[in-house]
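**Student:** Quick one, what's the 3D model for this:
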Amino acid sequence: MERIDGHTLLIGLMAYPIRHSMSPTMHNNAFAKLGLNYAYLAFEIDNDKLEKAVDAIRTLDMRGSNVSMPNKQKIIPYLDKLDPAAKMAGAVNTVVNDNGVLTGYTTDGTGFMKSLADEGLDIRGKKMTLAGAGGAGTPIAIQAALDGVKEISIFNLDDAQWEQAEKNVEIINRETDCKATLHHLEDKEDFKKEIASSYIYCDATGVGMKPLENMTLVEDPSWFHKDMIVFDTVYAPRETKLMKVAKEAGVDHVLNGLGMMLEQGAEAFKLWTGEDMPVDYIRELLFSEDN
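**Tutor:** Sure, this is the predicted structure:
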């Protein structure tokens, strides 16, 4: 507590629900480790409170904020600028306040790719099946394509995110060498076929997280094969229903979203402070904790 004084700068996290988040633990321990005078707090903010919450960043002279579901796309009209990756993805997970000018960034895609690299996994030149085209799925798809993934089959419900999924496919096919296709998540046979021919399956939806922690989009272990990666962007609970199904199938590499959360957090940390997060220290702290 001796770090907190009259000069402490506040950084927030705006999402709903968000009390499960590991981000306050991650950032506050990183600030303490480096002796930086910042404090990071989580605020349960839904779409209906978002505009006033963004105004508060300016009013309180906060250094910035993280943004998570369901606000990653809804926040864009309230910001002053977007960095190129956020503009391409149409999603923001990090806001930086420079003297009242709010710039939106997305670090989810780089966090996803770095978390795979941390595990010694390389998906460049490979095929990915991705469920979800929202605030996490969109930057994951675009960054994976930019980094050299050969083919991405994107699955989404025919809902409000379908238009975003169409945009993602169009951008990827126009701006990268990756081949992207869009599929209806309601078509289970197609979903099963695409997963079977993929090196990695990534679930970037909220299925598996509270209040949907007992659900998974893939319930049959036979859909998976041993020599693949199954990646769930959810990290609370630490082992999701999807991960249990993948492990039952004997999949070699089954990952939750904790590593992605760490690496996207490190990118945001650098944007706010100009310092490198002590990633090894934070990884040991987060991965050793029981969920």
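**Student:** can we go C-alpha only for contacts and neighbour counts from here?
**Tutor:** Fine.
**Student:** most residues in a single helix of this structure, which one?
**Tutor:** Identified as the longest helix of the chain according to DSSP state H is helix 258-273.
**Student:** what sits up against that helix?
**Tutor:** For helix 258-273, the external contacting residues (Cα atoms under 8 Å, 6 or more residues apart in numbering) are 23, 26-27, 63-64, 66, 94, 96, 107-115, 233-235, 238, 275-277, 279, 282-283.
**Student:** and these, which are buried?
**Tutor:** Neighbour-count burial within the contacts of helix 258-273 applies to 23, 26-27, 63-64, 66, 94, 96, 107-115, 233-235, 238, 277, 282; the criterion is 16 or more other Cα atoms under 10 Å.
**Student:** Go through those residues and flag which are in helices.
**Tutor:** Counting by DSSP H, the buried ones among the contacts of helix 258-273 place 23, 26-27, 108-115, 282 in helices.
**Student:** Which secondary structure state does Val245 sit in?
**Tutor:** For Val245, the assignment made with DSSP: H, G, I helix; E, B strand; the rest coil gives helix.
**Student:** For it, which non-adjacent residue is spatially closest?
**Tutor:** Distances taken as Cα to Cα, 6 or more residues apart in numbering place Pro221 nearest to Val245, at 5.4 Å, with adjacent residues excluded.
**Student:** Enumerate every residue touching Cys202.
**Tutor:** Residues near Cys202 by Cα under 8 Å, 6+ apart: 128-131, 230-233.
**Student:** One more: Leu255?
**Tutor:** 229-232, 243.
**Student:** Please apply the same query to Val54.
**Tutor:** 75, 78.
**Student:** try 7 Å this time
**Tutor:** If you count contacts by Cα atoms under 7 Å, 6 or more residues apart in numbering, Val54 has them with Tyr78.
**Student:** Now do the SS call for it.
**Tutor:** For Val54, the assignment made with three-state DSSP gives helix.
**Student:** could I get the contacts of Cys202 as JSON lines with distance to Phe287 and secondary structure?
**Tutor:** Shown next, in JSON lines, are those (distance: Cα to Cα, whole Å; DSSP: H, G, I helix; E, B strand; the rest coil):
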{"residue": "Met128", "distance to Phe287": "26", "secondary structure": "strand"}
{"residue": "Thr129", "distance to Phe287": "27", "secondary structure": "strand"}
{"residue": "Leu130", "distance to Phe287": "25", "secondary structure": "strand"}
{"residue": "Ala131", "distance to Phe287": "25", "secondary structure": "strand"}
{"residue": "Val230", "distance to Phe287": "19", "secondary structure": "strand"}
{"residue": "Phe231", "distance to Phe287": "16", "secondary structure": "strand"}
{"residue": "Asp232", "distance to Phe287": "16", "secondary structure": "strand"}
{"residue": "Thr233", "distance to Phe287": "15", "secondary structure": "coil"}
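**Student:** next up, for comparison:
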Amino acid sequence: MKQLYGVIGNPIGHSLSPLMHNDAFSALGIDAHYHAFRIEEEKLADAVSGFQAIEISGFNVTIPHKVAIMNYLDDIDELAKQIGAVNTVVNEGGRLVGYNTDGIGYVRSLQAISKDPLSKKRILLLGAGGACRAIYFSLASVGVTEIDIANRTVSRAAALIEACEHTIRSRALTPEAAAGMQQEYDIIINTTAVGMYPKTEDTPLVIQKLKKDAIVSDIIYNPLQTKLLKDAQRAGAVTQNGIDMFVYQGAMAFELWTKKWPDVERMKQLVIQKLGG
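**Tutor:** So this is what the prediction gives:
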């Protein structure tokens, strides 16, 4: 019998996850199908009950359900608990178990382009929202010990740092202070929506002078190259856009469901082609 997987959210018609996962199932010879389900917030409990009734094998969770879904699961992975959000659910023998592959998927994508272990890097995160929290906690979970957070509301960055259980040397900074210190960082990561289409001339950080061999990463993938990345590339940095985060979080969800690691480069090229890149 064909296994069923999916993604729930609202809106959901724009999702590239079905394209990515169905191709991976086909490439690995897995008899399964992945479908996008538009679920309104007040129907979330009904949707989860329906999924249990039809014995869905697993599903992804996107906006606006990543926090609320935690109320309807049988168990939640420790990292997902710390982050406070779930984006992947696995049916483990009838029990729905929640994970968060957003942050740790991003960490894997970052490690793929870094010459050295991330634990040796000094990192600056721009923003203090949900994406920043997932990335901050996930970096901490793999042994990174120096992570600063710059945000317009500094108290928000400080609260995020305070919430982390790992021992990390972290500072909550203003964007202006971070801009003046940018040469100190091995990796700079934009976790905000600043620079996203249609406001493509905006940037969360004015690039001045970067550390030699610095990495500048942006979780945005529309446009594929933000102003931040263009400026960083001109300054000699290695750059990374948000497609890698999207692909790796999906690959890690796929592995949790099937115990098989998909071809991430194939997934990435599919997404780029779909986006017209």
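**Student:** Any chance you could compute the TM-score here?
**Tutor:** After superposition, the two chains reach a TM-score of 0.83 (TM-score structural alignment, normalised by the length of the second structure), with 275 aligned residues with a Cα RMSD of 2.9 Å.
**Student:** tell me which of the contacts of Leu255 of the first structure is nearest to Asp203 of the first structure?
**Tutor:** The nearest member of the contacts of Leu255 of the first structure to Asp203 of the first structure, counting by Cα to Cα, is Asp232 at 5.0 Å.
**Student:** can you give me the strands in the stretch 101-250 of the first structure?
**Tutor:** Shown for the stretch 101-250 of the first structure, the strands assigned by DSSP state E, counting those that start in this stretch span residues 101-105, 127-131, 151-156, 179-184, 200-203, 229-232.
**Student:** mind putting the ones you listed in CSV, distance to Ala85 of the first structure included?
**Tutor:** Below are these laid out as CSV (distance: least, Cα to Cα, whole Å):
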stretch, distance to Ala85 of the first structure
strand 101-105, 7
strand 127-131, 19
strand 151-156, 18
strand 179-184, 18
strand 200-203, 20
strand 229-232, 22
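**Student:** Between the ones you listed, which one is closest to Tyr78 of the first structure.
**Tutor:** Ranking the strands of the stretch 101-250 of the first structure by proximity to Tyr78 of the first structure (Cα to Cα) places strand 101-105 first, at 8.6 Å.
**Student:** Spit out the contact partners of Tyr78 of the first structure.
**Tutor:** Taking Cα under 7 Å, 6+ apart, we find Tyr78 of the first structure in contact with 51, 54.
**Student:** Which position in the second structure pairs with it?
**Tutor:** Using TM-score structural alignment, the equivalent of Tyr78 of the first structure in the second structure is Tyr72.
**Student:** cool, Thr138 of the first structure as well?
**Tutor:** Alignment note (TM-score structural alignment): Thr138 of the first structure maps to Arg133 of the second structure.
**Student:** how about the nearest residue to that match, chain neighbours excluded?
**Tutor:** Ile83 (6.3 Å).
**Student:** How many neighbouring residues does the residue mapped onto that neighbour from the first structure have?
**Tutor:** Counting by TM-score structural alignment, Ile83 of the second structure lines up with Ala89 in the first structure. Around Ala89 of the first structure there are 27 other residues, counting by other Cα atoms under 10 Å.
**Student:** Could you do Gly125 of the first structure as well?
**Tutor:** Gly125 of the first structure has 14 neighbours, counted by other Cα under 10 Å.
**Student:** Name the nearest residue to the counterpart of it in the second structure, sequence neighbours excluded.
**Tutor:** Counting by TM-score structural alignment, Gly125 of the first structure lines up with Lys120 in the second structure. Closest residue to Lys120 of the second structure apart from its sequence neighbours, by Cα to Cα, 6+ apart: Val144 at 6.9 Å.
**Student:** how close does that neighbour get to Leu118 of the second structure?
**Tutor:** For Val144 of the second structure, the distance to Leu118 of the second structure equals 6 Å [Cα to Cα, to the nearest Å].
**Student:** can you check Gln273 of the second structure too?
**Tutor:** From Gln273 of the second structure to Leu118 of the second structure the distance is 30 Å (Cα to Cα).
**Student:** So these two - more neighbours on which side?
**Tutor:** Leu118 (20 against 9).
**Student:** re the thing from before, is it possible to get TSV of the ones in helices among the buried ones among the contacts of helix 258-273 of the first structure that adds distance to Lys247 of the first structure?
**Tutor:** TSV is the format used below for these (distance: Cα to Cα, whole Å):
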residue	distance to Lys247 of the first structure
Ser23	27
Met26	28
His27	31
Asp108	25
Gly109	25
Thr110	26
Gly111	23
Phe112	21
Met113	22
Lys114	23
Ser115	19
Ile282	26
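**Student:** nearest to Glu248 of the first structure, of those?
**Tutor:** Ser115 (23.0 Å).
**Student:** Could you pull up the contacting residues of the aligned residue in the second structure for that closest one?
**Tutor:** In the second structure, the residue paired with Ser115 of the first structure is Ser109, using TM-score structural alignment. Contacts for Ser109 of the second structure (Cα under 7 Å, 6+ apart) come out as 244-245, 248.
**Student:** The residue lying closest to Lys74 of the first structure once chain neighbours are set aside: neighbouring residues, count only.
**Tutor:** Excluding the flanking residues, the one nearest Lys74 of the first structure by Cα to Cα, 6+ apart is Asn47, at 7.0 Å. Neighbour count for Asn47 of the first structure, taken as other Cα under 10 Å: 17.
**Student:** With Lys2 of the second structure instead?
**Tutor:** Residues within reach of Lys2 of the second structure, counting by other Cα under 10 Å, total 8.
**Student:** Which residue in the first structure aligns with it?
**Tutor:** So, by TM-score structural alignment, Lys2 of the second structure is matched to Thr8.
**Student:** cool, and Ala193 of the second structure?
**Tutor:** In the first structure, the residue matched to Ala193 of the second structure (TM-score structural alignment) is Gly206.
**Student:** OK, contacts around the closest residue to its match other than its chain neighbours?
**Tutor:** Among residues not flanking Gly206 of the first structure along the chain, Val234 sits closest, at 7.1 Å (Cα to Cα, 6+ apart). Residues in contact with Val234 of the first structure (Cα under 7 Å, 6+ apart) are 208-209, 256-257.
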